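Visitor: Sharing a model prediction with you, sequence too.
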Amino acid sequence: MTRLSSQTLGRLPASIRRPAYDRAALQPGIVHLGLGAFARAHLCEYTDDALERDFGAWGIVGASLQRPDQRDRLKPQDGLYCFLKRAPEGPQLRIIGSVLDVLVAPEDPAALVTRLAAAETRIVSLTVTEKGYCHDPATGRLKDDHPDILHDLEHPDAPRSAIGLIVAALRIRKREGLAPFTALSCDNLPHNGMVLHGLVRDFAALRDDALSQWIEANGAFPATMVDRIVPATTEADIAEVAGLLGLKDAAPVIGEPFRQWAIEDAFALGRPKWEDVGAQMVSEVAPFEFMKLRMLNGAHSSLAYLGYLAGHETVAQASGDPILARFLQGLWGEIIPAVPAPQGVDLKAYAGDLLSRFQNPAIKHRTWQIAMDGSQKLPQRLLGTIRDRLKAGASIDHLALGVAAWMAYVAGTDEAGAPIDVRDPLATEFARISAAAGRDAGALSQGLIGIEAIFGADLPHQATFTQAVARHLESLFAKGAKATAEAVSA
């Protein structure tokens, strides 16, 4: 089958959207480190939209920090690829044209540093995942003994970490009298701009105090909050896209129609007009992070545990169950009063959008996958809200059921008596407590709430909380997830 490329764009069906600007005239202005599926379904689409509204030198040069796969897929296609949005009413397709080139750091790190240091590079954005920051997530500080950091200190002209690449390029820009580019983290890290700023500054200080001070005085590191569900592309997806396009696309991306991007408006050398195409340029991103954590992530986890126990394999199936959908509405009713509304956001409308997203049958998010690592997720997703509600003397019935459902899940047996594959750093401790407690809800809840790393020193002594959790857990064991959720939402 003929490959998608600039030369074959004209063969596409007329119904498929393609770039409505002159790609031949597009010049690079953004270098993106970590050009994975999420970046191509989020940053690249927003930029493609902005170029159609207000054309400028904002083309994207992607950089792969580990493997050449992305370059090898996109280069023969002139950077073009299809974005397939899976909507309940059917697939939506468009061709994204904002990516001009892809570099591979391990093959030629100097070439990537040169591109980063070039005067025309005004934004360096990142989606390198949390581990790509070479930092301690608990403190946000640089791990100066990280193998990649040690390598980059010893080989400053051939860095392999994102932090090392950024600092190497900023060093050249300082030497040549150029202003620093804006470094824009698009990773799902709390306070990502502040974290990136500190890591770049600290790494620079290990090499050159003057460089670190220059970055501190002149650098720009806006915070962002990104949101879109982008499942991994499968061979079946590639075949489906080929059938719809009539052309072979080796690099399609799959995502939901919903997208959100809140960006701190603090750029050193300009930016695309992303606000004209739906991004929210704000003075502070933290409220958006907080909203997402409590409303989206808190609901996701609660639904995952109840849904799994009730026999639902995916979030769409679980949230499409009328009983569990009513539970979500009640849960958000408890969460919303504990969430300050971010600038320009209606929290009830946001909850409605979340339910629609959860119920999208075309996006298959497994409840088991979301249920992983609950010991790491519960403190931020649910327990913070519970503490706030307890201080206010407000109801925590739905929130407590979310915690009880987690307990029933980590006890290791589903409602049909089948074993649950519990994936969690504390899985061994859960199994020990569960074996001792058996199906005694009081003993099990007391044992699990006693894990201070999860529940702290305060919640085990909050009778309103402990009694509500034990009551719900007893009901889950006796009546099951759906009956318990129906009773709490009655």
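Guide: Nice, I can see it.
Visitor: only C-alpha atoms for contact and neighbour calcs from this point on.
Guide: OK.
Visitor: how about the helices in the stretch 151-300 of the chain?
Guide: Along the stretch 151-300 of the chain, the stretches classed as helices by DSSP state H, counting those that start in this stretch are 162-175, 192-207, 209-218, 235-245, 286-291, 298-309.
Visitor: and the ones you listed, which is most packed in?
Guide: Mean neighbour count (mean count of other Cα atoms under 10 Å) peaks for helix 298-309 among these, with a mean of 27.
Visitor: Same list, the helices of the stretch 151-300 of the chain, but as TSV with distance to D144 please.
Guide: Compiled in TSV, those are given as follows (distance: least, Cα to Cα, whole Å):
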stretch	distance to D144
helix 162-175	11
helix 192-207	8
helix 209-218	15
helix 235-245	40
helix 286-291	27
helix 298-309	34
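Visitor: here's the one I want to compare it with:
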Amino acid sequence: MTPPAILHIGPGAFHRAHQAVYAADLIEAGHPEARIREMCLFPPRIAEALDAQSGAYHVLFRDGVNEELQRITSICEVLDEPDEDFLSDPALRLVTMTLTEKGYCHIPGTRRLDPMAIAADLNDPLHPRTGIGWLALGLVRRQEAGLPGLTLASCDNIPANGRLLEAVLSEFVSQAWPVLSDWLAKNVTFPVSMVDRIVPRVDEEAARAIAQVAGATDMLGVAAEPFGQWVLENDFALPIPPLEKVGVQIVADVRPYEVMKHRILNGAQTALAHLGALSGFETSYQAASDPVMGHWLARFCAAQAKTLTCPLGENLDAYVRTTLERLRNPHIRHPLVQIGTDSSFKLGQRIVEAAVCHLDGPEAELYALTIAAWMQYNTGRTVNGAPIPVSDPLAERFRQIDLHADGDTEALVAGFLELDLFEGDLRRHQSFRERLVTLCAALERQSPRDLMMAAELSTTGLER
């Protein structure tokens, strides 16, 4: 049997509904080398479940209209207990990974290694506990075996993920394995990738739906939306399986695609998280499907699109329409409080950078309401004073801003605008600041949806 050319670290639900599906399609197209060997660094371990199901599981793709079940057999082996030679197979060409942002052991907002997060691996690099430590040890053993380099492709939803991976791994190697540094720089590549598919948690309803269509309980089954995209930078240490044959976009520069997704899809999700929660909605589907919120959201996404350079092969108007359809998928019900988690990391790139392009234009009110709702949300209370569970690295800073303001809306806005994410033109723009003060004051009495209704969704701005 043809040995697998792909190894993936972290075979969670997203991977099983995304990269593993592309690999399955490529195998079906006549490329058996696209099979995947999986490595589990942390629970849940999936080897036993996969063996019990004869190496197969199902993905149920569904939206409000269609439903399709796909049987996936692209995972050929699972290493529940990794060993230091996991990168030493001569057939291996491509390593992908979904480590989550914390798995990169970096100082948030930078590409620098966090010495506290990686301390155990620095002290004992022969017995790693992190993905970064395991990659370094695996590459040391690959170098010692006289094998060629590899392509290490992050598939996490992080801006310029390949650049982050390269930076933290290189820094770790320079301290823990300095003998590897030169070989790493010359033989290993770190392409940036952009991946997109909404894969909600498999709840009881989804599990029943998968079992009903598949004809049996599936311990590894996942439900996902039909939409999928994978854009991968053309930077490979060795030839990889021809993923472009099954729709993977191999491009010279991923950034335009990445910015498009972050601005339109992720920007819409972040906006909905705070506007929707303050308006009494619990999920993204509820908020996006509401006529008032939905009309507002369409205008917001169109404004976001105006700030972009259209990537090659894309159509921004079509992408906006598809985004709105995806957010109205009745099977994608992300809790808004979950989407609102760690929003101080997300707001700058997704919304503030775009807002700067509209400070003096007719769309300024859209951004003012979005940012004012974010501020109100992070005071930890709704319009009627009900508590909001703020989960953010800056939660204590938010609390201090609110306490210091002591009910003074101007002081509250001024405190939030001093955060680093607002540094630049937006912070200095007097009329936009005044809009924020007016809207934050209004949000003490009315929900964002109330304000949208009062404005009759006009393009002239919200009534004050």
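Guide: Nice, I can see it. This one's a predicted model, so the numbers in the text were calculated from it and none came from an experiment.
Visitor: Superposed, what's their TM-score?
Guide: The TM-score (TM-score structural alignment, normalised by the length of the second structure) is 0.90; 456 aligned residues with a Cα RMSD of 2.5 Å.
Visitor: which residues does whichever residue in the first structure pairs up with F416 of the second structure contact?
Guide: Under the alignment defined by TM-score structural alignment, F416 of the second structure corresponds to L448 in the first structure. Contact analysis of L448 of the first structure by Cα atoms under 8 Å, 6 or more residues apart in numbering lists 407, 430, 433.
Visitor: To which residue of the second structure is the first one aligned?
Guide: The reference is to M407 of the first structure. Under TM-score structural alignment, M407 of the first structure pairs with M375 in the second structure.
Visitor: and the match of F416 of the second structure, what element?
Guide: For L448 of the first structure, the host element (DSSP states H and E) is helix 441-449.
Visitor: Distance check, the nearest residue to G307 of the first structure once chain neighbours are set aside against S185 of the first structure.
Guide: Closest residue in space to G307 of the first structure, ignoring its immediate chain neighbours: A318 at 5.0 Å, by Cα to Cα, 6 or more residues apart in numbering. A318 of the first structure is 33 Å from S185 of the first structure, where distance means Cα to Cα, to the nearest Å.
Visitor: and the aligned partner of the residue nearest to G307 of the first structure in the second structure, how many neighbours?
Guide: Superposed on the second structure with TM-score structural alignment, A318 of the first structure falls opposite A287. Neighbours of A287 of the second structure under the rule other Cα atoms under 10 Å: 26.
Visitor: quick one, what contacts A287 of the second structure?
Guide: 272, 276, 281, 293-294.
Visitor: Tell me the spacing between the match of F416 of the second structure and R432 of the first structure.
Guide: From L448 of the first structure to R432 of the first structure the distance is 10 Å (Cα to Cα).
Visitor: Assign the residue nearest to G307 of the first structure to helix, strand or coil.
Guide: Recorded secondary structure, A318 of the first structure: helix (DSSP: H, G, I helix; E, B strand; the rest coil).
Visitor: returning to what we had before: so which of the helices of the stretch 151-300 of the first structure is nearest H365 of the first structure?
Guide: Checking those against H365 of the first structure by Cα to Cα gives helix 298-309 as the closest, at 9.6 Å.
Visitor: what residues are up against the residue most central in space within the first structure?
Guide: Nearest to the mean C-alpha position of the first structure, counting by Cα atoms, centre = their mean, stands N188 at 4.4 Å. Applying Cα under 8 Å, 6+ apart, we find N188 of the first structure in contact with 129-130, 225-226.
Visitor: Distance-wise, check the counterpart of it in the second structure relative to L421 of the second structure.
Guide: Aligned counterpart of N188 of the first structure in the second structure: N157 (TM-score structural alignment). Look at N157 of the second structure and L421 of the second structure: by Cα to Cα, they are 19 Å apart.
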